[in-house]
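[1] no FASTA, just this:
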């Protein structure tokens, strides 16, 4: 398995959060925490938001925040 930033995941790619790089509180409120499985839904161009699926819920976050989320991707 490969680790990458959330913003580097491809559309439809799945993975498990392995690190939040010091930004835990705000993401925990969104349901994003270490060990959580995510699926990339969309990345908007030109610094737009990143949208992931977490436990059947779409979660949108800014690119700066998504850059702090490290994911171990499947495959």
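    Great, that's in hand. Here the structure is a predicted model, which is why all the values come from computation and not from measurement.
[2] can we go C-alpha only for contacts and neighbour counts from here?
    OK.
[3] check contacts around the residue sitting furthest away from the middle of the chain.
    Distance from the centre of the chain peaks at residue 46, with 17.5 Å (Cα atoms, centre = their mean). By Cα atoms under 8 Å, 6 or more residues apart in numbering, the contact list for residue 46 is empty.
[4] Take this one as well and set it beside the first:
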């Protein structure tokens, strides 16, 4: 099932399927690329940032960025 990264639940794991064109370079520097496994490490309430784990590294993303990344879960 596909969902936005911002919609993932705490500790949910998925594979990055699609990244908005305007964000690809920005998030590639954080290790987030299509085909990479990603885990939701922390999710802040009320439109706060999310913290994800990619390749044993943690990075924080604003909610607006997380909404432009599609992940395959399940």
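    All right, it came through fine. Keep in mind that what you see is a predicted model, and the values were worked out from it rather than measured.
[5] Can you give me the TM-score here?
    For these two chains in superposition, a TM-score of 0.94 is obtained (TM-score structural alignment, normalised by the length of structure 2); 73 aligned residues with a Cα RMSD of 0.8 Å.
[6] if we can go back for a sec, show me what the residue farthest from the centre of structure 1 lines up with in structure 2.
    Counting by TM-score structural alignment, residue 46 of structure 1 corresponds to residue 46 in structure 2.
[7] any idea how far that match lies from residue 66 of structure 2?
    14 Å (Cα to Cα, to the nearest Å).
[8] just residue 1 of structure 2 next, same as before
    For residue 1 of structure 2 relative to residue 66 of structure 2 (Cα to Cα), the value is 17 Å.
[9] Show me which of the two is the more surrounded one.
    residue 66 (20 against 7; other Cα atoms under 10 Å).
[10] Is residue 31 of structure 2 in a helix, a strand, or coil?
    coil (DSSP: H, G, I helix; E, B strand; the rest coil).
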